Each structure stands twice: as structure tokens, then as C-alpha cells.
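Undergrad: Okay, predicted coordinates and the sequence, questions at the end:
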Amino acid sequence: MSNHVKNTVKKVFEDLADAIDTGSMEKRLKIGLTIDGSELGPDVMKEAAYAIRKKNLFDLVLIGDDADWTDEFIHVSTTDCQKDAYSKMEELLETGEIQGCVTLHYNFPIGVSTVGRIVTPAFGKEVLIATTTGTASANRNEAMVLNAVNGIIAAKATGITHPTVGILNVDGARTVERALVTLKKNGYDIIFGESRRADGGAVLRGNDLLTGAVDVVVCDSLTGNLLMKLFSSFNSGGSYEVLGSGYGPGIGENHSANICIISRASGAPVITGALMYAYELARGQLPKISQAEYQQANSAKLKQICESLQPVVIEHQAKAAAPEKEVVTSEISGIDVMELDDAVAVLWKENIYAESGMGCTGPIVLVNEAHYESARTLLEQAGYL
């Protein structure tokens, strides 16, 4: 009898013993791990596998090349490294043999993006970064709106019943904020968090990332990917990811497989965290929650809101001449940086002198204090606030 068969039989009897002791016959979850392709070598996979086995919360299924330690686990042997491993992983997920899998460098289709999980250094709080790989849409602002929904899905699947959401202060943040506020007004249950800085609001500063001001941080995937690398490896010089739970599960409206991503530089602690993350998502029924959240968001006109974020081709118009210059001391914030010049032009056309600027909290329009209220009203009516 082979070692693999012996271990499988042993595992069956151990599960039966556990069931008798606990009075529960609930089927244990199985989470896969593709073990080939790490830049750090196979030992990090081995270390993570043994760490998971010690926790004894679920069954680990290894997918990849044979090694001197793999016969101690449930092992699906592959021959063509990652290509074959991806195929086996997808097959096992499709048939329900495993309920989630952690893998390296998997290519998701457009419409699917991953929600990573980090540990903030200030208070040790876990925070979800939505998103970190893949892309929910080719349109950046639309992608960030969808990322907010994906982040909420991941949070609820891991047991955060009422997750708070903040938007990282990157290009498009104010446009995304307005879109999400509209989604909330239309009936989608989104809870905005608050920056811990004095000016507050749902648009987050760098300090808020370090302190974990919200449960879900919304950003574009490229920024999210950078954040994951910084938060996971800032203590190791960048070559070995030490902290966090990896780059997370791919989530999208028409995607149901629980596939979680790690980096080729992810060390054993991150791989272990990613496997635990995948387990939590499987236990929390990620596909079911994803379907329910997208149904609610679509009922709140998510698709129409996303359509409104598409670029509009406007015929060239002569730029309004600047009114007579005035002293400008009043700041109007909340305008997206990409729309600053257009916002100033709106005020110029109404004979209000204005200038664009960049304050410590982001882009601003400067006007004379005598025109502050009327200028703000005009910008609200034009859709810039």
C-alpha cells in the first residue's frame, strides 16, 4: 500500500473520530494549494502546508510536482508545472472536490478582480484592499466602483457583517465617491467609514491605511498591488513577503470560483494566511454572498451608474475667458483632479474668478469668499461635487 493511500485512510479514520467526539458529521472543507512556481523555492510551500496541517481546520490538497514530502498530504500530481496545475485546480473546483484554492500568478478575465488582506502596522488590524490584481473594468473609475462591491463581498464572506468602506485618495476618488453615494441613495447597503484625520470623510489619506480606519479600502488594482507588496514585505527588504493573507480571491458578477492569489515572493507566513483566507471564504459561502450583493447593487442601478462613468466625447468648445482676477482664499474641495480645469471653466463662464490648486487633502478650486456659496452651488449643479 502506498504512503498516499495510507495517509488517506488514516485521514478518514481521524475525521470519523473527530465527528464522534464532537457529535457532528459535517463534511470538512478542502482547500487546494498549487505548489510550483515560487521564486523562494519549494520550502515555503512545505512550511505553509505543515503550518496548516497543525491548525487542523480543513483538509489541504496539494497540486503540483511530486516531492519527498507531498505524499504526507492529499496530493494531485501534475507534470507540466503551472499550466497543468491550473487545469487540475479548475477541474477540482468545478467538480466540488475542493472549495477553494491558493495559487500563483493566475490570469482572471476582465470583470474579475482580487481583494487582498493586509495587517496594518499601527494597531495590527486586518484590512481588505479592493482590489489588488485583475481588473473589474477597463474604465478606471467604473472599476473602482465595482471594487467597492467586491470588497464588501469579501468582507461579508469572512464574517464582517457591516463592513465600513473608504476610498483611497487617488485619481478618480471623488468621482467614485459620488457614484457610490448615488448607489447608496438608490438602496444599496454601503456603510461609509471615516478618515481619522481632522477633516474626516470617506476619502482616505495615507495615515488611514496605516491605522486601519476602515474595513475595506477601495482603489485601482495597480495601486492595490503596490500596497500589498509594501505592507507584506516592508520588514524584509522586499524579497520575502512576511505579513498578510495574500492578494485574495477573484470576485466578479459572473465569477464564482474561490481562487486566491499569492505572489512568487510570498513567504510561508503569507501562504499560510492566504490558505486561511480561502478557508474563511469557503466557510462563509463566497459565491452565494457575491450573487446576493450584485443582485442588490443592480437593483440600486449599479449598471446605470457605471454607464454614467464612461468617457463622453465632447465637441471642442472655445475656452471661457478668465474674469477679472480677485483674491481667492476660499477652498472648494471634493472635485476630482482630472476635472479641475473643467470645474474652473464652469465658474469662469458665470463670471466668477477661480483658480485650481492642490491642497494637502487633494485637489481644490479657489474662489473669493464672497462667491463661495454661489460657486459651490454651480459646481454641484454641474456634477463636479
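TA: Everything's here; your move. Residues are numbered from 1 along each chain as shown.

Undergrad: CA atoms for contacts and neighbours, from now on please.
TA: Will do.

Undergrad: and residue 319, how far is that from residue 155?
TA: Using Cα to Cα, to the nearest Å, one obtains 46 Å as the distance from residue 319 to residue 155.

Undergrad: And the two? Which one has more around it.
TA: Using other Cα atoms under 10 Å, the more surrounded residue of residue 319 and residue 155 is residue 155, with 24 against 11.

Undergrad: Go ahead and confirm that one touches residue 217.
TA: No - using Cα atoms under 8 Å, residue 155 is not in contact with residue 217, being 11.0 Å away.

Undergrad: what touches both of these two?
TA: residue 128 (Cα atoms under 8 Å, 6 or more residues apart in numbering).

Undergrad: Grab the longest strand from the protein for me.
TA: With secondary structure taken from DSSP state E, the chain has its longest strand at strand 126-135.

Undergrad: right, and the helix or strand after it?
TA: helix 140-157 (DSSP states H and E).

Undergrad: Centre-most residue in the protein?
TA: Residue closest to the mean C-alpha point of the chain, counted by Cα atoms, centre = their mean, is residue 130 at 2.1 Å.

Undergrad: ok, it touching residue 221?
TA: Yes - the pair residue 130 and residue 221 passes the contact test of Cα under 8 Å, sitting 7.4 Å apart.

Undergrad: Could you give the separation of the single longest helix found in the chain from the chain centroid?
TA: The residue-count maximum for a helix in the chain (DSSP state H) belongs to helix 3-22. Here helix 3-22 is found 37 Å from its chain centre; the criterion is Cα atoms, centre = their mean, to the nearest Å.

Undergrad: let's bring in a second one:
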Amino acid sequence: MSENIKKMIGETFKDIAKAIETGSFAAGIRVGITTLGSEHGVENLVAGAEMAAKESAGFEIVLIGPKVDTELEVAEVATEEEAHKKMEELLDSGYLSACVTMHYNFPIGVSTVGRVITPGKGKEMFIATTTGTSAAHRVEAMVKNAIYGIITAKAMGKKNPTVGILNLDGARAVERALKELDKNGYPITFAESMRADGGCVMRGNDLLGAAADVMVTDTLTGNIMMKVFSSYTTGGSYEGLGYGYGPGIGEGYDRTVLILSRASGTPVAANAIKYAAKLSAGNVKKIAAEEFKKAKAAGLEDILSALTATKKEAVEEEVKMPEKEVVTASIAGIDVMDLEDAQKALWKAGIYAETGMGCTGPMVQMSEANLEASKKILADAGYIA
């Protein structure tokens, strides 16, 4: 038996013994954190790593940065660039299970899923996504973000996470795409807004109350939300709450890299390390491969292709407005950029309609008598589901 094999067997038995001794979910897991680049200094992140080590027996922590006085293992580097190179080397070799870092560039198609505790009810919520770019097309990116959020939530132990879509431009198109994916065999449990009108399109109240386990948004909005949730008690210069901006998720992406803001404080650094350890223990890479496989089997690629294609022709010709009548019914779920074209599509069919903006977003209004016919016309034209 070679010395390498003996060593591997020895390490395995040590990991098993540690798991039995500590009862830890993360025995045998090693998490790195790069310590250069923080606005609050190297000491801030080292303190976070030491806090995580004290609070979470069972996994090891490696500092990647300058030499410091600590009992933790240190992989010495002098610059942020060297730190990222060392991080990638240790991840790719398998020495690290995951790593927490700042200011890291992901490839297009990969974005991060943040984790917060909401102030309304003290409930955990995943924000999908918070850094990176899932796709160049906004709605396509948000559909992917939903899957990324589901992957992360499942790796963290939520077997059936609820999914809500923040009420942004494109939210209704995202809703239609996700419901088509669900109908095709990729199961999604849609959250219900805490507001009286319900639905899976979420409002500001739902953010504070964590009405969804996974909150789907575009990355820039998600990034702002993370900053607000993390620093609303500190005035913004120090992020003192939450678990950081989370792991980069994307099809075929094989590194578990979690992002911190340069403004992250010691408690967030500690939480991000624990987040990384739990994702590794939950086998996030395996779950990601399984979820992408199931989503593609349910027609994900065709759904995404349809989003970026021209699905409907804009009504460009002059359309005469039908005779005006009282409008008491309304149809929501139309993207604001399509609102006038949807109105003209109804006018073209001889139905008088007006556009409006309710508290849940854009809508087209018509008489009660024309409501069902209007729904069919708008659905056939691709403006609503």
C-alpha cells in the first residue's frame, strides 16, 4: 500500500472520529477566507474567522492572506490577486471545500445567492441573486436566478423552498416562465404574498416579512437589498447582519466561492464562513447538477430561448379607439414596456381599454362584459399567461 493511500485512509478515519466526537455536520470540511481587501482591515476578517471557529466545531478554517498572530492555518500571500490565485488552487485541488472572498469576478452565467434574516419576523430568506450576471437578458437572468435560489435553499436543508418574485419590471414574464417550467415537470412551490391580493409576485412588505424562502430579483436590486438588510442598523458603512452575498451558482460551475462586501463586519464574516461550511456539507455541487438536469428536462432551454426571441409583434399601425365605455374590470401581469401594445391589441379587436398602474404594477382596464374576451386576446398575443 503506497504512503499516499495510507495517508488518505488515515485522514478519513480522523474525519470520522471528529464527526463522532463533535456531532458536527461539517467534519472533514475545510473553508478558506481571503483576508485582504476589507475596508475594515485584515484584523476584521481574522476576527470573524476566529469567531466562526469558536462557534462551529467540526470544520477547519484557512486564512489566505498575510501572516497574522492566530491559531488558524494561514496560507501566506501578499496581494489580493495572489489571494484569489491561491484560493482557486486550493479549491481545485480539493484542499478547500469552499472559500469566502471579496471583489471576485465570476464568469457570465454565474451569480450569487445571498442569505439574510429579515427584521419583520426574524425569518431566514435567500435573495437570488446579489452579485454576478446570470444572463445578459433581464428576464432570462431572473428565471435562472430562481433556479439558483432553489439550489442554494435545498443545499441548506430546505427540501421544498417557496419561491417569490419581487415586483420589478419583467416580474410577470418571469412568473409565466417559471409556471410553464413547473407545468412541464420541474416542481416549484410558489410563495403567497402576505398582502390581501396574494399571488407570487412580492411587494416590499413581503421582503420585510420573508413571505418567500427564495426571493427572486435582478442582481443589481438584490445587491442593494443585501446592503440594506446587512447595514440598516449601522448607517451603511459597516455590514453587521446576515450571512453575506452567498455562493456563486451556475450550470457547470465547479467552485464554491462565497462573496463578502468590503464593508462586511466581523459578525457577517463569521456567518459567511458558517454558510460556506453548511453548503459544502449539504453537497451544493451535487444538488446544482441534479436541479439543472431536471430543469432542462422540463424544457428550460426552450423557455429561455422564447424569452429572448420576438414573441409578439408590436401593434405599430394606427388603431382607432373604440367607443369609450366605463371600465370596471382589469387585467394585471403585463410588463410595463408592453402596456400600450396590449391596449392597442384590444382596440384592434374592437374592445375599449385603458391603461393604468395599480399598487401591484401595470394593468389594462376594460368593462366587465369584455373581461374574458380580453384575457383570451392578450394571452393569445403573449402579453399574459
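TA: Thanks, I have it. Since the structure is predicted, the reported quantities are computational estimates derived from the model, not experimental observations.

Undergrad: Please pull up the equivalent of residue 297 of structure 2 in structure 1.
TA: Using TM-score structural alignment, the equivalent of residue 297 of structure 2 in structure 1 is residue 299.

Undergrad: ugh, wrong one, I meant residue 196 of structure 2
TA: In structure 1, residue 196 of structure 2 lines up with residue 198, judged by TM-score structural alignment.

Undergrad: Could you pull up the residues touching that match?
TA: Residue 198 of structure 1 is in contact with no residue at all, counting by Cα under 8 Å, 6+ apart.

Undergrad: Could you find the counterpart of residue 107 of structure 1 in structure 2?
TA: Matched to structure 2 by TM-score structural alignment, residue 107 of structure 1 sits across from residue 105.

Undergrad: shouldn't its match be in contact with residue 132?
TA: Yes - the criterion here is Cα under 8 Å, and residue 105 of structure 2 meets it with residue 132 at 7.4 Å.

Undergrad: higher neighbour count, the two?
TA: residue 132 (21 against 13).

Undergrad: who are the neighbours in contact with that one?
TA: Residues near residue 132 of structure 2 by Cα under 8 Å, 6+ apart: 105-112, 219, 248.

Undergrad: Then residue 345 of structure 2?
TA: Counted by Cα under 8 Å, 6+ apart, residue 345 of structure 2 has contacts 315, 377-378.

Undergrad: Name the nearest of the contacts of residue 132 of structure 2 relative to residue 333 of structure 2.
TA: residue 219 (21.5 Å; Cα to Cα).

Undergrad: and stretch 215-222 of structure 1, which stretch of structure 2?
TA: Against structure 2, stretch 215-222 of structure 1 falls on residues 213-220 (TM-score structural alignment).

Undergrad: Buried residues in the matching stretch, which are they?
TA: Neighbour-count burial for stretch 213-220 of structure 2, counted by 16 or more other Cα atoms under 10 Å, picks out 213-219.

Undergrad: repeat for stretch 67-82 of structure 2
TA: The neighbour-count check on stretch 67-82 of structure 2 (16+ other Cα under 10 Å) flags 74-75, 77, 80 as buried.

Undergrad: got a list of contacts for it?
TA: Contacts for stretch 67-82 of structure 2 (Cα under 8 Å, 6+ apart): 34, 36-37, 50, 61-66, 83, 86.

Undergrad: re earlier: just the buried members of the contacts of residue 132 of structure 2?
TA: Among these, those classed as buried by 16+ other Cα under 10 Å are 106, 109-112, 219, 248.

Undergrad: just to revisit the earlier point, if we take the contacts of residue 132 of structure 2, which one ends up nearest to residue 139 of structure 2?
TA: Using Cα to Cα, the shortest approach to residue 139 of structure 2 within the contacts of residue 132 of structure 2 belongs to residue 219, at 11.3 Å.

Undergrad: Now for the closest one: which residues touch it?
TA: Neighbouring residues of residue 219 of structure 2 by Cα under 8 Å, 6+ apart: 111, 128-133.

Undergrad: still on that earlier bit, where does the match of residue 196 of structure 2 sit, in terms of helix or strand?
TA: In this structure, residue 198 of structure 1 sits in neither a helix nor a strand according to DSSP H and E.

Undergrad: do the same with the one 10 residues further on
TA: When secondary structure is defined using DSSP H and E, the element that contains residue 208 of structure 1 is helix 206-211.

Undergrad: circling back to that earlier point, give me the mean distance between the longest strand of structure 1 and structure 2.
TA: Taking mean Cα distance after the TM-score superposition for structure 1, the mean distance separating strand 126-135 of structure 1 from the aligned residues in structure 2 is 0.4 Å.

Undergrad: want to throw the buried ones among the contacts of residue 132 of structure 2 into CSV with secondary structure and distance to residue 175 of structure 2?
TA: Output for these, formatted as CSV (DSSP: H, G, I helix; E, B strand; the rest coil; distance: Cα to Cα, whole Å):
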residue, secondary structure, distance to residue 175 of structure 2
106, coil, 26
109, coil, 20
110, strand, 21
111, strand, 20
112, strand, 21
219, helix, 17
248, strand, 23
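
Undergrad: Show me the two of those residues that sit farthest apart.
TA: Maximum distance among these (Cα to Cα): 13.0 Å, for 106 and 219.

Undergrad: Let me have the contacts of residue 132 of structure 2 in TSV, extended by distance to residue 41 of structure 2.
TA: Output for the contacts of residue 132 of structure 2, formatted as TSV (distance: Cα to Cα, whole Å):
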residue	distance to residue 41 of structure 2
105	21
106	24
107	28
108	30
109	31
110	28
111	26
112	24
219	27
248	24
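
Undergrad: distance between the ends of stretch 254-271 of structure 1?
TA: Taking Cα to Cα, stretch 254-271 of structure 1 runs 26 Å from one end to the other.

Undergrad: In structure 2, point out the residues matching that stretch.
TA: So stretch 254-271 of structure 1 sits over residues 252-269 in structure 2, by TM-score structural alignment.

Undergrad: And for stretch 159-171 of structure 1?
TA: Going by TM-score structural alignment: stretch 159-171 of structure 1 matches residues 157-169.

Undergrad: What residue in structure 1 is paired with residue 185 of structure 2?
TA: In structure 1, the residue equivalent to residue 185 of structure 2 is residue 187, according to TM-score structural alignment.

Undergrad: Pretty sure its match sits against residue 295.
TA: No - look at residue 187 of structure 1 against residue 295 with Cα under 8 Å: they stay out of range, at 11.6 Å.
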